[in-house]
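[1] coords below, sequence missing:
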């Protein structure tokens, strides 16, 4: 028996030895890239469209497919047939799908915004019509398809497609001063939208937001490029406690050619505007500066009267979402955390609660819509466990809830407009993405696309299995995962490398397929490290109380939880409690910095990429949502800022930032650099010129960064680091 066991171990070891280890080059050259479906656009009826590239003709197409068969029905437009337009980069339909807007020469501005040249394509006549000679933003068909509204030079314009006449709606737009119909930087970044104008359903009115950012402080960044002199980018950026744009809601009536400012009382933000199913009633959402008092207004476009139909308050803060949905009778669907978990509610058109549709100690994570014919709502939730996502249907009255996807893991649905079909995107920690077609009842009709080739390829590599578990500490029980080396020996001690993000409402421990960083963690296990991720207090999908405990104290409880988690993990016989490191990016970099400084008896090293080093430097909307203003809560800002604990650095620290980061400004790292210099603390630093928050543009940027971080880990954590230290001595 002993001989058989030895033989089995020998064969297993040989098999492992014959497999390859992942290389950093492979991670960043696309070797492990998953096959994906192009983003589809659901059409009227049982059809959808995809934008494709024809390799033979080197042209761009919009192709129409049947949900029922997944077969291509027709090509709606092919750029080879368009005179003067060899390709296009984007497309959008009008309401009755007789015309498209095609975009080319896209020029990014910030995270979501861009400029471009846009054309209207008429499907019946196959004609192409240039909207404007200059680059414009957010061109949008009127519901009657006769006009297109768009933003240009901070003003709103309307083009009549029948007469080619262009009407200028606003005239006061001015860079770094007044913006009409397009969001300012902080709205785009934190409220997640760009187009701040909306057509009424009868095409008679346009509602739009006007941003007066005259008194918002200006931020500037140097760009080094390849020219003799650097250039400078200057834009308005409201930091915590500073002046925001003054935002007003306006209604422009096309027949009168007149704009009217709407009185919404006292508010700081208007994070959403949306027309109801009554063409005469506009809905606007307002928030106070603390973002804990929300009003939903109905505005009458005829007499400009306003009515609050819903008011919601919270002892901490309220999150803005896009789940507001109006039914034919103008009653509406709304999601809220008011019972402690995010759930779906149904209100009458007068704002009276009809019923709470979903209930339980779990959260709705996505709302897909309503099929009014069968009075059914479709949504995604974590009822199958907070690290999973599952698709469900439930009647409008809250009864007859049905699970539409069976596999435990991460399911995301893309429904047809009539909800007769949906395409499900599934993955888990062991299964790369699979796309399947289902009918509205959830029955699987067909597999569309899988990643079996990638699975086969990965069988030739040494891969550690991601182990999910619950980590118990004195402050709570937290979701976690662990990767151990393939040749793991429980009788050995391993260095521990921790990864986390930890931001409010975020989730890093989820049952889904690998991202690029997951392959890096696999690479680190090949080098002999155990890698662990823990979602502590403040992260999402475990109820409002768990998430909002960090209110007014960002970086306090989250840091405590990472330190305590490291201590608990260090008690395990196979983990060397004296060899623990941590890293993070953005909020995670803020966290890893604080963990090394405040947990200097636990963590030996840390890497911080693009970290916030003081919330005083970050934008008003995000920061004040969780912290109030620095004037109101100075201790919350300063007692959790790495700047004020630089003298406590005893471990090894690598600070990384892109100098062109318009989000978490380079200023954060420069101020921490100064604090460390003044404290006479040695540290390592890597600056990536002109790179933005993601540090990815430019040849070999990501490869260079991950080579740098890997070398730093090897030199400062584990057996190799100890040997290097002995050699130096």
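    Received the coordinates, thanks. Computed from a predicted structure; not experimentally measured.
[2] only C-alpha atoms for contact and neighbour calcs from this point on.
    OK.
[3] where along the stretch 401-550 of the chain do the strands fall?
    Listed in chain order, the strands of the stretch 401-550 of the chain (DSSP state E, counting those that start in this stretch) span 402-403, 410-415, 421-428, 431-439, 444-449, 467-473, 476-483, 494-499, 530-535.
[4] Of all the ones you listed, which one is nearest residue 377?
    Nearest of these to residue 377, taken as C-alpha to C-alpha: strand 402-403 at 10.4 Å.
[5] Quick check: which of the strands of the stretch 401-550 of the chain is nearest to residue 159?
    Of all these, strand 410-415 comes closest under C-alpha to C-alpha, at 32.4 Å.
[6] one more structure, for comparison:
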């Protein structure tokens, strides 16, 4: 097995060493209140954040009590207005109506000095040059979805399951009357797969609204329950008992919902539906408008998810206009991005596809003809930020510099010439200005907590330093964070890992080791951000004397189609093989206690944890599996069938990946944790595994969080991570008591 240290292809070679130096003189100790996102001191222990937004081409800093213009070259700030001034200009004096902070202030109009702020119940539009309130829009109680259009001033929203539109004059129009828990309007459909994160889509000028209508009356109810809070007092005649809180949950191979797309015209007041045909066993996603508002484009995917078509429709009649593009794949096609029209040519658009093996940009015209492939290479486009019209270029984010980096680039559409915009190192989260002439870049590197730069794009791109966050951990004793690669089980593919060594690490000692794992699609753990992307809990465990190891196996994201699709129809199998290559590496290290290896993960990571401890019972002594998938036949249709096909067409795969038959193999200590109201990995998974263990005579431990969904919210997350930690403390630490000998 080949082991090699990580060396960046472009920028990371500039780093000195592979880790952040341990500050040996620091003596402070971390608590979970410091390191966990639900902790009381968590936000004080994060690198300082600057809240920034764009006002057209001008950069604005949003702060608690003021908003200021930022000079992009020298970083000098000039106050636009204060919070007190804003409340005074708007005539807000009552405690329940005043604006309390400006972190979320928005500047929708590039050519007008208008700011949008919220007071909890209203959106307030204030002219900060004329010092007056222009408009106040109330937010209805029980708001379920909302989308405002700055061009027409109209707002679409859903409340009490019905869809409404309020026009610029404030007149409310009710578009639906049959909305219910069965008939869902204007919200995400297909369980948020295919890049969907909403259900309301305004046309460019705000004259028309496209929206989803989902009929899920035919989908089985899943019987979740709602547990009353401790301080809840029932109303007169109301029972104290827990109540049924069913959710619609289409399981793999079972009946799924049906989605249609409606279009409301503000000028005529009429609603039509796209004539896409029978919606049974089809997915409609990535809705986009033509610049002239006359056509709607969307991707249509069959239930097998191996046939994807881009289709255009007449927005006035709903009639089908043209099929512009079709992509098929032996395994699956997964469109996650709408097409984007070029600002300088309303007859051409860019389309993202993995059809050459990696997600790249392609140029098409409205006749459906591919004009060219704009980007190519063994790297992926991670995000398209927008366009620079002056240079007729696209600004995007990719991992071309290195598979675990995220960097900003500009590509000329005509020539295909690419220009790196940032420093070529680290993990960047850039935001393009509305005019496309500047980028606000927030980023970190393994030894840099957080930095902000402004990149100007007029002529040759130039980087201007704005703000560097101090290291909030400088007074604490921190572990050593390292990074490298090993070969996958296929013997050829590089896999990236992160290691967190115990505080006061002594290479002559042997340490209990915990592997943290996720391993599933659309996620990664290892990246070239601060401390190599390490989670706070890892630092907490290192402080307690553990070595932490995290490996991104094949099947995880941003490494190309072949890398991602290796798990098709056999989820977890190749992933386990790769994780065991990580175990081989760990066993080659003299300071790893081979007899005390544990594993922990959540969701897909919970599935991996349970898979590893039952498939390799002589390797893993302790495991903590959170929200674990136990049998994929109980997971939802869209995700489950994409990677596993249906139980009817892939019975061997479902049987091989099911952990119910593995319950008898459990030897080590395994704790399963779930939220009682988990609507993602429903509790049936955990309960069924417990029942299988009872039948097999094995003894897992179990803990449930009443009323909680898939992830624990707020301060309960601190409780959760203390519980996880204590389990390893009880059963993985070196033997010091009779309890641990048992």
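    Great, that's in hand. Owing to the predicted nature of the structure, the values given are computational and were not obtained by experimental measurement.
[7] sorry, back to before: dump the strands of the stretch 401-550 of structure 1 to a markdown table, plus distance to residue 303 of structure 1 and mean neighbour count.
    Below are the strands of the stretch 401-550 of structure 1 laid out as a markdown table (distance: least, C-alpha to C-alpha, whole Å; neighbours: other C-alpha atoms under 10 Å):
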| stretch | distance to residue 303 of structure 1 | mean neighbour count |
| --- | --- | --- |
| strand 402-403 | 45 | 16 |
| strand 410-415 | 38 | 22 |
| strand 421-428 | 42 | 23 |
| strand 431-439 | 45 | 21 |
| strand 444-449 | 51 | 15 |
| strand 467-473 | 57 | 15 |
| strand 476-483 | 53 | 19 |
| strand 494-499 | 56 | 25 |
| strand 530-535 | 51 | 25 |
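[8] Out of these, which is closest to residue 703 of structure 1?
    Taking these one by one with C-alpha to C-alpha, strand 494-499 is closest: 18.8 Å.
[9] so how far does that closest one sit from its counterpart in structure 2?
    Mean deviation of strand 494-499 of structure 1 relative to structure 2 after superposition (mean C-alpha distance after the TM-score superposition for structure 1): 1.8 Å.
[10] Include distance to residue 371 of structure 1 when you put the strands of the stretch 401-550 of structure 1 into TSV, please.
    TSV is the format used below for the strands of the stretch 401-550 of structure 1 (distance: least, C-alpha to C-alpha, whole Å):
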stretch	distance to residue 371 of structure 1
strand 402-403	15
strand 410-415	11
strand 421-428	12
strand 431-439	13
strand 444-449	19
strand 467-473	37
strand 476-483	35
strand 494-499	42
strand 530-535	36
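[11] Read off where the longest strand along structure 2 ends up in structure 1.
    Longest strand in structure 2 by number of residues, with DSSP state E as the criterion: strand 592-602. Counting by TM-score structural alignment, strand 592-602 of structure 2 pairs with residues 575-585 of structure 1.
[12] contacting residues around the matching stretch?
    Applying C-alpha atoms under 8 Å, 6 or more residues apart in numbering, the contact partners of stretch 575-585 of structure 1 are 493-501, 530, 566-567, 569-571, 589-592, 595-596, 602-611, 717-718.
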